[in-house]
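> build me a model:
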Amino acid sequence: MFKFSLSIKNSSAGLLTLFLLISGFSYGQQKGTVKGIIQGNVVTTQKEAAENISVKLKGTSYGVVTDKNGEFEFKAPAGNYKLVVSHVGIKNQEIDVVVKGGETTVVPVITVQITASALKEVTINGNKTNKFVKKHTDDVQKIPLDNLENPQVYSNITSALLEEQNVTTVDNAIKNVPGIQTMWQATGRSGDGGAYYTSRGFAVQSLLRDGVLGNVSNTIDLINVESVEVLKGPSATLFGSALTSYGGLINRVTKKPYDTLGGQITYNVGSYGFNRVSADVNTPLDSAKKLLFRLNTAFNYQGSWQQNGFSRGTTVDPSLLYKVNDRLSIQFDAELFEGNNTIQPIYFFSYGATTDQLGATNAKQLNLDYYKTYNNGDLSQQSKSYNFFGVINYKISDHWKSQTNFSSAYSYSNGFGPYYYLMSKDSMARDDQSTRNSWQKQLDVQENINGDFNIGKLRNRFVGGLDFYRVNSDQSFIEGSYDVVPINSSTFNYTGFNKANLSAQYATGGYYVYPYIFSSNTYAAYASDVLNITDKLIAQAAIRFDHFDNQGSYNPTTQVKSGMYTQNAWSPKFGLIYQLVKNEVSLFANYQNGFTNENGLDYTGKTFRPEEANQIEGGVKISLFDGKLTSTLSYYDIKVQDIIRPYNATLNIQDGTQLSKGFEAEVIANPFTGFNVVAGFAYNDSKYTDISPDINGTRPTTAGSPYTANLWLSYRLPKELIKGLGIGIGGNYASANDVLNTSTGVFTLPSYVVLNTSAFYEYSKYRFSFGVNNFTNEKYWTGYSTLNPQMPRQVVGSVAFKF
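Model (predicted):
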């Protein structure tokens, strides 16, 4: 296994290098002498971005199609040309342009008369665009910014990639991001925040939607998601500390209403009883097309690949957009989820037990039955997540605009949560942690002022904001120890761990209650400016101030509230971009900050400070051959300081540290017509220093595997053969992961390679897809100080009708 893991690591890094070389060679053979750059923007008569519009120099092969923002950019030799703007269903436009060697020609905004439905009917050909790339984002810096202008590292998973892989959840979408690894699937319990991932050595969750609060406690369906943005590194300056981690954040960019009737109905089916029916329906509600409505909804059922278990849920996401006039628009959205599920088996280590007592140091040494749940399958819970959003966009002037955001999140759960403690490799304790009508409410209100203006010849892109965030929790966890059983006995009846027996035990008072009742408010202000110092040199400076008000925790037994405190924190951020080759190669560096509020007193009686993380990072971003080859290579170094650790048996001191450094690489390429590549590699080195003796110098259990890699290859056959037919193959690699790493011993989850494949066919308004996830039937484990078995081979298929 060691030799195999090592070869995978070497081949992962070598594979990325090979793609760069092959892509560069292939493009180098195609590229002519380029003397200047042409930039511009195409909009509809309704002032909406016109995507997939062909923009070409008449009589030449130079040209592109516009991106999701209606923008275009390409190179051509110096000279006088006719710029031809064309699309199915519109009259071609010809515009005179002059291309000057070594300069950028900006074409005035081009307006085309075309409906949104006509735009959607165009299928992007592989030889025209790198369909898995989105070079532009509005959320990463809270201002519109291209990737090559952005000093922060982030990945963007596009809807084209999600559709091609037949992906329906955020968990599966995340597998396309370098350095991200799932540790826990969502439990569905109130306040849990859905699945836990690891990034750059720290736990992270998908808590943001369109850049604001969007917490969902269950597995998040992608029915209303246009793309997924994963930001890397501490990001508290613009997004605060409550919804981010030192490893970054995950932001879901949602689908938006448009001005024609259209949509898609899809049915998915797969192994283990998987059934999913979804619909995306859009329509204008008035003849002037100022009031637009879109509804995304899905029903999911997934049986268990193990002995028993299930997950059932319904998602309803309506969106209403009112375009009051050219300056003002108002949008209201909702995310409504209700479901019922059993929690997939999670195995913990018995507190204080050593690996010698366990009799195992590796998951393969345990006698656990991979397919057993060790209960009768009726220990389920009810879950709800109700989120509401409002946004008001107002154009103050040509250079300034206002955006007001309102977001509320409500999560609820009631029911059983079985889990297990490993006593030895042959025995376990069966326990339950139920929630009793538990709920958590969150509220986020933001006001952002954006400006794009010049001071002299220096362009400034500015955002200033005020942010109010409130958490109100009324959760009650009921814990009961049921029994200790042999792990793998052919004669033992495991079905006694069930709803009736647990309910009877709780009726006699055989349980502990852990209330989690508290409230807190955070008041924040932030400002950021991206400054074009020269045509190639860009700098960013940002600062945030937080005032945190913990209003205390309530004990329902004593009816006393305690633990009230306030805390202030500053969070700076700096970035630098130098475009070594204008619009093609950017060198970047950043300093980013994050923090965590801490309650209590140290051994001297002094109030604790916020724990703080600081990142230094540098690297290169490229976008070559008209965007057909994009890549980000980065090295980062994160230091967390002021970690609280024991000073003696009863008191604490705040001087612990954690170090995390590593390398990440992402390549997205379209080397030749119809062939696309998404590849990633990451290495992370994390350790505790100056901390509790039992973990000092060790790798944190939140850090996941030191080496990870992802790959997806797809090929769409030329239309001369079978138009609309394509295939894809790829997967993920993770090296061995120490989920127990203390003085009591080290317990390791083995490395794994999980491979997936898909085939798809598009004809007229129909799309058919077939795939196999984990087609080698790899038995593998993930964990977060735990062991969590993962799904073996699964066959999936879908049929979609677009209208």
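> hey, let's count contacts and neighbours off CA atoms from now on
Will do.
> what's around residue 721, how many residues?
Here the count is done by other Cα atoms under 10 Å, and residue 721 has 8 residues near it.
> repeat for residue 483
11.
> gap between it and residue 351?
When Cα to Cα, to the nearest Å is applied, the distance between residue 483 and residue 351 equals 16 Å.
> hmm, residue 265 is touching residue 798, no?
No: Residue 265 sits out of contact with residue 798 when judged by Cα atoms under 8 Å, with a separation of 10.5 Å.
> so what sits against both of those two?
The overlap between the contact sets of residue 265 and residue 798 (Cα atoms under 8 Å, 6 or more residues apart in numbering) is empty.
> another for comparison:
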Amino acid sequence: MRKLLQLIVLLFITLNAYAQSGTIKGRVLDNNQLPLPGVNVAVLGTQQGAITDIDGEFTISGVATGPATLKLSFIGFKTLEIELNVDGRTTELSEITLYEGNEILQDVEVTAERTNKFSREETAYVAKLPLKDMENTQVYTTITNELLVSQTVTNFEDALKNATGVDKLWTSTGRGGDGAGYYSLRGFSVQPQLVNGMPGLTNGTINAANIERIEVLKGPSATLFGNSVGSYGGIINVVTKKPYAGQGGMVDYTTGSFGFNQLTADFNGALDKEKSVYFRLNTSYQTKGSFQDAGMRETFFIAPSLTYRANNRLSLSFYGEITKAEQTNPTMLFLNRAVPSAASNLEELGYNRNLSFTSNALTLKTPTSNFRGEASYKLSDNWTSQTVVSTSHTITDGYYSYLYDYGVYPTNVFTRLINKQNGQTNTFDIQENLIGDFKIGNLRNRFVFGIDYLTATSSDYSSGYAFYGSVSPSGQLYADNPLTPEVETGPWALTTAGVDAALANQPNGSNKATQNVISSYVSDVINFTPTLSVMASVRLDRFENEGDLEGAGAYDQTTLSPKFGVLYQPIADKLSVFANYQNSFNNVGPALVGDPNDGPQTLKSFDPEQANQLEFGFKTNLFYNRLNATVSYYGITVSDKVMADPDNPFNQIQAGEVTSSGFEIEINANPVAGLNFRGGYTNNESEVIETDNDNQLGTRPLEAGPKELYNFWATYEVQNGALTGIGFGFGINGSSERAVLNYANTGTFMLPKYTIGNASVYYQLEKFRVGLKVNNLFDEEYYSGWSTITPQEPRAYLLSLQYKF
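Reported below is the predicted structural model:
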């Protein structure tokens, strides 16, 4: 009787347990609707899971009732997460399709609509491995396509305003070599030079029409990416739109203030009956004027992409971006870094921001092209080989001018210097990655070994700079050249004929330099337990600079760059505590130095710089991905830093040590259905702690930007009732004051702090969307700069009409 009672009690407990749990069954297929055996199926946050059998089927029993997330992963295929509700019965998932991974590594594809539309995603690029954010010891920000659409973003600069800790130093100038925009990140300047994890140079600005997302990697990241595409503050990686399984597309027309008009189109579809080849085409045409008395930009952009799945093991992809652009270079007042400034703020300067000091006749043409080919071959269930080839080509052709304060006039007068740009840059990169996901004993290893070869050739045959009148910030013209004894009267007409006449006697430069970099790297993420992991990475980099045409400035350098990280999840998939050590280096390329008024500039070479970062913090992913947050503190030290010479504006010196430390917080949330918001705040302390020039010692580097930055954006879309589909958005971007001149011998010039408001309203149906966006809602007057002063756009309106098919 006693044993019978024990059996009854045990049976009751078992039945009661199963009454509080359910079963998940399903079948996994590939893109050809063939069964996929060996797929790993896991219930996130638990130790429960299964492996699909020969028919692609799986069964997971005893799953707790309530919301659950199912993760399906298989080497060579895009990882898939499915959110479902377990109700105590059997949940049938009859057909689940996994698609071949066509990015550089695996990437996430979620079939259902995401709840938290602004949250970070699993990415193959940040670690060159398919790691979720909660598993990654590096801090990064993801700017999703959903976020960009909600803001009616039409340019790359506005897109980057969503990245915590990123601030514009100056906009794209279009000039050869360094014409892309500059941004401050963790106290250091950075340009966007990485596209889909590979070098993708531009001398203009990146077209927003082809952006799937932007990934901003924080901290020195040379271990996996080298030094050619980032800075000590981090790296900006643009992930482009790619073909997907299905047929569809959209057409969008946006018009707005200051002569803005943009037409974009996106088409995706299969090219064969077997649906093994998919093609996607994104294109855009844009024209824009200026709020100033002159200024324009016209661009045509086209981006074809194709993926071909040869079989279950091999997939091939091709991506291209071609841009044809013409623009006036933006108005910037260059402050003198060698003599005392007559003004310390905008009020004393007397700047009329509505003046451009140029004309629409003086334009730069900046065509660019980027092409990439990828081959992914699944060697086994645990190993994948991926080969990536990329090329970039940029040209600069046209007139470039700038305004510089020589300090020879009595008060704030800027001399206009102008030249004819004629330069181009070509890059070629080939990369081979061997990616594994395997176990050694009970330890899971996610491993990548890569070899990378990059060659870049830059040539510059631009003319010298000619004096072309001087102006005060209020617009008064000074005809005579203060640097010559002769009296000059102008008339300095802003026409091509007038400028060509002034440039007739200017010599043309003849500078060409080639850099070759061959590297190998290895990275391993080891899980000692499901919640405790360690990352160890190292890169060996061989840099060769061939110098100019005569071989001047040539040098070789071999550098080793390590990276370590440790991560522990006190609550699996919900809370991560991490720490990292990251290293970066910079084989500083030769720089053109010398006063252009004295003749052609010359190349100057430098020793390599080194940067080291220590960082710690935590990440959260709570309430089924509805609350995603990262909080971290970092410290970076850079030695042998190359800096601008305060005593000579046309020279650079290498004798500095710089420290940068700061606190960052970013939150992405979806508290209720239809409401999504993102917020970020950073506080950065940067200082020159060692230098041969006492004028810089103890100062904040100009490239560090403002000490404090904050950003916020929220959208709400009505989910039910007669107003379904109507949405609203509001956000702010702000910064503390910043010094754009800050040396002992010059004094300090401060740009004021600002807070910019933006708002939107939209209405969308299944195929149609109309939206109205207001940028700089309160018409704030604000400026950016980096030893320069550039006025930013006042209040502007955008109206967007979109149709999906």
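> what residues does the counterpart of residue 546 of structure 1 in structure 2 make contact with?
The pairwise alignment with structure 2 assigns residue 546 of structure 1 to residue 541, based on TM-score structural alignment. Contact partners of residue 541 of structure 2, counting by Cα under 8 Å, 6+ apart, are 226, 517, 518, 519, 520, 558, 559, 560, 561.
> likewise residue 614 of structure 1?
Listed by Cα under 8 Å, 6+ apart, the contact set of residue 614 of structure 1 reads 234, 591, 592, 593, 594, 638, 639, 640.
> same thing with residue 178 of structure 1?
664, 665, 666, 679, 680, 681, 682, 708, 709, 710.
> wait, a strand at residue 5 of structure 1?
No: the assignment for residue 5 of structure 1, made by DSSP: H, G, I helix; E, B strand; the rest coil, is helix rather than a strand.
> so how do I select the buried members of the contacts of residue 541 of structure 2 in PyMOL?
To isolate the buried subset of those in PyMOL, counting by 16 or more other Cα atoms under 10 Å, use the following:
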select buried, resi 226+517+518+519+520+559+560+561
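> follow-up on the earlier one: secondary structure for the contacts of residue 178 of structure 1 - can I get that in JSON lines?
Conversion of the contacts of residue 178 of structure 1 to JSON lines gives the following (three-state DSSP):
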{"residue": "664", "secondary structure": "strand"}
{"residue": "665", "secondary structure": "strand"}
{"residue": "666", "secondary structure": "strand"}
{"residue": "679", "secondary structure": "strand"}
{"residue": "680", "secondary structure": "strand"}
{"residue": "681", "secondary structure": "strand"}
{"residue": "682", "secondary structure": "strand"}
{"residue": "708", "secondary structure": "strand"}
{"residue": "709", "secondary structure": "strand"}
{"residue": "710", "secondary structure": "strand"}
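> nearest to residue 270 of structure 1 among the residues you listed?
For residue 270 of structure 1, the nearest member of the contacts of residue 178 of structure 1 is residue 710. The distance, counting by Cα to Cα, is 23.5 Å.
> work out for me the element the closest residue in space to the closest one that isn't next to it in sequence sits within.
Take residue 710 of structure 1 and drop its neighbours on the chain: the residue closest to it by Cα to Cα, 6 or more residues apart in numbering is residue 732, 4.5 Å away. Using DSSP states H and E, the element containing residue 732 of structure 1 is strand 725-734.
> who are the packing partners of that strand?
strand 707-716, strand 752-763 (3 or more Cα pairs under 8 Å, 6 or more residues apart in numbering; DSSP states H and E).
> ok, back up a step: out of the contacts of residue 178 of structure 1, which is most surrounded?
Comparing the contacts of residue 178 of structure 1 on neighbour count, residue 709 comes out first with 31 neighbours (neighbours: other Cα under 10 Å).
> quick check: that residue touching residue 179?
Yes: taking Cα under 8 Å as the contact criterion, residue 709 of structure 1 and residue 179 are neighbours in contact, 7.2 Å apart.
> closest one to residue 390 of structure 1 out of the contacts of residue 178 of structure 1, please.
Each of the contacts of residue 178 of structure 1 was checked against residue 390 of structure 1 using Cα to Cα; the closest is residue 666, at 34.4 Å.
> what residue in structure 2 is paired with residue 458 of structure 1?
Using TM-score structural alignment, residue 458 of structure 1 pairs with residue 443 in structure 2.
> where do the helices of structure 1 begin and end?
Secondary structure of structure 1 by DSSP state H: the helices cover 2-30, 116-120, 159-164, 170-173, 236-239, 355-358, 499-507, 719-722.
> to which residue of structure 1 is residue 344 of structure 2 aligned?
Under the alignment (TM-score structural alignment), residue 344 of structure 2 maps onto residue 361 of structure 1.
> measure the nearest residue to that match once chain neighbours are set aside to residue 212 of structure 1 for me?
Residue nearest to residue 361 of structure 1 in three dimensions, not counting chain neighbours: residue 747, with 4.4 Å by Cα to Cα, 6+ apart. Relative to residue 212 of structure 1, residue 747 of structure 1 is positioned 38 Å away (Cα to Cα).
> one more: residue 561 of structure 1?
Here the distance between residue 561 of structure 1 and residue 212 of structure 1 works out to 30 Å (Cα to Cα).
> do residue 448 of structure 1 as well
12 Å.
> strands of the stretch 251-400 of structure 2, residue ranges please.
Defined through DSSP state E, counting those that start in this stretch, the strands belonging to the stretch 251-400 of structure 2, from first to last, are 260-270, 277-288, 297-309, 314-327, 333-334, 364-365, 368-378, 383-404.
> what's the second one packed up against?
Counting contacts by 3+ Cα pairs under 8 Å, 6+ apart, strand 277-288 of structure 2 is packed against strand 260-270, strand 297-309.
> onto which residues of structure 1 does the last one map?
Right, the one you point to is strand 297-309 of structure 2. On structure 1, the counterpart of strand 297-309 of structure 2 by TM-score structural alignment is residues 311-323.
> just to revisit the earlier point, tell me the contacts of the match of residue 458 of structure 1?
When the contact criterion is Cα under 8 Å, 6+ apart, the partners of residue 443 of structure 2 are 526, 527, 528, 529.
> likewise residue 284 of structure 2?
When contacts are counted by Cα under 8 Å, 6+ apart, residue 284 of structure 2 touches 209, 262, 263, 264, 265, 299, 300, 301, 302.
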